[in-house]
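# this one's structure only:
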C-alpha cells in the first residue's frame, strides 16, 4: 500500500510534462524526488524500527503518507513547484521497506529468511498497482481520483496494522542512541557491500519503474496508457522474481545468485542500448532485466539476513535500502540528460551494462571469500 502511494507520480509524468510544459530533465527530477526522499528516510526509519518495532512504525508511516497523497491529489498538481513539494513528502511511503525487513526477519529462522524476505519484497508490486490504475482513473474521473482512493486504502491499512500487527516474540528493544547505532552499522563490511549491490539491483528496478513510461513514449512513440501498462508488466515480473531470488539464496549462496542475475542484466542492457525494435527484441530485453533485477534484489537481503546480527538488521536495512533507492534516483536524471543532449537513450543503458559487469566481478570475489570462510 505504501509503495502504491510512493509511485503515484510516475504514471502521470508524461501528462504533467504536456500540461505544464516542463522539460525532460524537470520531468525526470519530478519523478526522482519521491525516490530519493523515500530512500534516505529509510536510514532513520530502520533504526527507529530496531527500537520501537514494526507494530508501531508501520501504522505511523502509513498514516503520515496520507497527508502528501491528499495534498497532491486535491491542490498540488497545478504547478511544478507544488508537485516537487508534494513529491518530497510522498517519499515517506518509500521508507516502509526498512520497517518490514527487520519485522519479517525476526519471525523466521536463518534458513527460511531468504524466501520470507523475498515474499515481503513482493510488496514493491504496489508500483504495479499504481501503473495499472492511475492513468485509467485519471481519464475516467480526473486527477484527484487515484490520490483519494490511495489515501483511503492507506488509512484502512494503518488502522488494521495498529490493531493486528505483532512484533516477533522475544524481540529485544534497542535502547542505545540512534547515532551510536548508525555509526556501529556503518563499520560493518556487509553494510557497504550490500549497499553497493542493492544500489544497482533495486536501484535499476526503481529507475525503470519510474522512468519506463517516459522512455517507451519517447523512444517508441507509445501512447501513455500503453507505456504505463508495459511498465506494469516489467514491475510484475520483477516482483515475482524477488521471492525466487530469496528462495535460491536459501539453497545456494546469495552471492552466487547475485552473480548470475547481474550477468544477465549486463547482456540485456547491452542489447537494449542499441534501441532495437520493441517487438520482440526490446520487450524480451526489458522483461529479462526485470526478472534478473528482481532476483538480485531478493538475494541481497538474503545476504543481509545471513550475516547481520539480529539487533542490527533494521539499521543495516535502512542504510542498504537507502542505497537502493538512491540507485534509482540517478538513472532517470541521467536518462533525461542523455536524451536532452544527444537525443538518444543508448548511453544510459550502456552505462547500466558496464556497472552491472563490475558488480558481477565484485560478487565473484565475495563468493570466493565466503567459500574460503566456509
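Structure received. Just so it is clear, the model here is predicted, and its values are computed rather than measured.
# contacts, neighbours, all on C-alpha from now
Noted.
# after the helix or strand that contains residue 265 comes which helix or strand?
Take DSSP states H and E as the rule and residue 265 turns out to sit in helix 254-272. Later in the chain than helix 254-272, the nearest helix or strand by DSSP H and E is helix 283-307.
# work out the gap between that next one and the centre of the chain.
Computed by CA atoms, centre = their mean, to the nearest Å, the separation of helix 283-307 from the middle of its chain amounts to 11 Å.
# which residues does the helix holding residue 265 contact?
The contact list for helix 254-272 (CA atoms under 8 Å, 6 or more residues apart in numbering) reads 201, 245-246, 248-249, 282, 285-286, 288-289, 292-293, 295-296, 299-300, 302-303, 346, 349-350, 352-354, 356-357, 359-361, 363-364, 366-367.
# next, the angle from it to helix 283-307.
Relative orientation of helix 254-272 versus helix 283-307 (axes from the mean of the first three to the mean of the last three CA atoms, to 10 degrees): 160 degrees.
# ok, residue 281 to residue 339 distance?
Per CA to CA, to the nearest Å, residue 281 is found 21 Å from residue 339.
# the more surrounded of those two?
residue 339 (20 against 14; other CA atoms under 10 Å).
# nearest residue to that one other than its sequence neighbours?
Counting by CA to CA, 6 or more residues apart in numbering, residue 339 lies nearest to residue 345, which is 5.5 Å off, once chain neighbours are set aside.
# burial of the one you found, as a residue count?
Taking other CA under 10 Å as the criterion, the count of residues near residue 345 is 22.
# second one coming, line it up with the first:
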C-alpha cells in the first residue's frame, strides 16, 4: 500500500512538472507573434518559423541522452537539475535585443522539452506493464501546458505592457516562467522518491542496442506526426488566426487553446483505450481522422472570378437591341443571366463554397456579328468563407486525435521494449520532437513560396497517409507471418 501511494504521488508530481515544463517550452509561439506583431523585432515568416521551432530542436535532440541518464540515475535528480538549469536561459530571454541573442536563449530554455523523456522513464518504473499505458497517458496530459501558455501568456503580456503602452515590459514574462521552473524543481525534489530500473547499470552501448531496430524508428515517425504536429500547431495556430482571421493575439490564443487543452487532457483517455483495444487499433483511427480533417482544411478562404458559360451568335446579323437581360440580333433574341450583387457578410456561417454566375455583353447596338461570334462572356464568382468556427471545430478534432495518438505510440514502447523504456522512449521522443521543430520551418517556407496558409494541412495530410500506409504494410506482413505459423503447426 505504501509503495502504491508513492507511485501515485510520483506520477502526480511528474505530470505537474511536465505541465510546467511544457508551458515553458511553448512560450515562443505566443511571444514571437507578439514581438513581431508589435514591431519590436522585424522578423519575416521564415524567421518566425525558425524562432518558434528552435526551442523544440533542443528539447528534441537532448531527449535521448536525458532518457539514458534517467535510466541510469533515476528521475528525481535528473528532473530537478533539468528544471533548475532551464530556468537560467529562460530568464535571460527577457534580456535579448537581437535575433541571435533571442535564438541562443531559446536554444537554452528548449531543454524543458526533454522533460517528457525523463518523466516517461521515471513514471514507467513505478507501474506494472499492464498499467503502464494508463499511467503514461495520465503523465502525457501534461501536454495541456501548451494551453496554459496560449491562454495565459497573451493576457499576461497585455497586462504587463498596459495594453501595449509600455511594450518593453514583455521582458518580465520570461522571468515569471523562470520562477515557475525553480519553484517546481524545489517541490519536485522535496516530495518525490527516486527509483531506477533494474537494468539501469548496463553500459551505454547495451542501453542503445534497441536503436538498431526499424520498429523504433517507425514509432518515431508516428510520433513525429502526433506529437511533433501537436507541438507545431500549438504555436503556429496563434499567427495563423492572427493573419488569416484578423484576430487579436489574445483571441488567437484562446482559440488555439481549444486545440491544445483537450489534446493534452485526452491523452489519459488514449492510454486507457490503448490498454483496452490495443495500440494498433487506436492508431488506425487516429491516422484516419487526422487525414480526413486535414483534407477538409485544404481549401483556403477565397474569392475567385473565373470564365463561365458565354453566349455565341447562332447566325450572322446586326445587334439591334441590348440590355442587362438580353441581346437582340436582327429578329433573334439571346437571353442573358444578369449580375446579382451578393453581400456574403450577411451570412453568419457558410459551410460550402457559393457560386454566383452572370453574363456580360461583348457587343454594342449596331455591331455586325458573325456566326459563332461571342456575344456575351460568362463570369463565375466563387466565394468560400472558410468560417472560423468550422475551421476551429476541425482543428479541435485533429487535436483530440493527436492526443489519443500520443498515448497510442507510447503504449507500443513498454510492450515491445519493457526494459528499455527510457532509451527507446528517448529516441521516439527525439524524432517526435524534431517534428515540432521541422514543421514550423516547413510551414514558413511553404507560406513564403506559395502564399497559402492552408499548405499546413496539405503537408499534414501527405505525412499522415505515409504513416497509415507504412503501418498497414507492416500489419499485413505480420498477419501473413502468423498465418504461416498456424498452418505449419496444424
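Received the coordinates, thanks. Worth saying up front: this structure is predicted, and the values here are computed from it rather than measured.
# which residue numbers in the second structure go with the helix holding residue 265 of the first structure?
Alignment of helix 254-272 of the first structure against the second structure: residues 279-297, by TM-score structural alignment.
# and the helices in the stretch 201-350 of the second structure?
204-207, 214-223, 229-244, 249-265, 267-277, 279-296 (DSSP state H, counting those that start in this stretch).
# and those helices as JSON lines, adding distance to residue 67 of the second structure and mean neighbour count?
Converted to JSON lines, the helices of the stretch 201-350 of the second structure look like this (distance: least, CA to CA, whole Å; neighbours: other CA atoms under 10 Å):
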{"stretch": "helix 204-207", "distance to residue 67 of the second structure": "10", "mean neighbour count": "13"}
{"stretch": "helix 214-223", "distance to residue 67 of the second structure": "15", "mean neighbour count": "21"}
{"stretch": "helix 229-244", "distance to residue 67 of the second structure": "20", "mean neighbour count": "24"}
{"stretch": "helix 249-265", "distance to residue 67 of the second structure": "21", "mean neighbour count": "25"}
{"stretch": "helix 267-277", "distance to residue 67 of the second structure": "20", "mean neighbour count": "23"}
{"stretch": "helix 279-296", "distance to residue 67 of the second structure": "22", "mean neighbour count": "19"}
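# which position in the second structure pairs with residue 46 of the first structure?
Checking TM-score structural alignment: residue 46 of the first structure goes with residue 67.
# if you could redo that for residue 57 of the first structure, that was the one I meant.
Aligned against the second structure by TM-score structural alignment, residue 57 of the first structure finds its counterpart in residue 78.
# how about its match, nearest residue that isn't a chain neighbour?
Take residue 78 of the second structure and drop its neighbours on the chain: the residue closest to it by CA to CA, 6+ apart is residue 70, 6.3 Å away.
# who touches the one you found in this structure?
By CA under 8 Å, 6+ apart, residue 70 of the second structure lies in contact with 78, 118, 121, 122, 196, 422.
# show me what the fourth one aligns to in the first structure.
For residue 122 of the second structure, the aligned residue in the first structure is residue 103 (criterion: TM-score structural alignment).
# so after whatever helix or strand that match lives in, what's the next helix or strand?
Using DSSP H and E, residue 103 of the first structure sits in helix 97-105. On the C-terminal side of helix 97-105 of the first structure, the nearest following helix or strand under DSSP H and E is helix 113-121.
# start and end residues in the second structure for that following helix, please.
Under the alignment (TM-score structural alignment), helix 113-121 of the first structure falls on residues 132-140 in the second structure.
# residues contacting residue 240 of the first structure?
Listed by CA under 8 Å, 6+ apart, the contact set of residue 240 of the first structure reads 122, 291, 294.
# preserved in the second structure, out of those?
Shared with the second structure under both residues aligned by TM-score structural alignment, their matches' CA atoms under 8 Å, the contacts from the contacts of residue 240 of the first structure are 122, 294.
# noted, bye for now.
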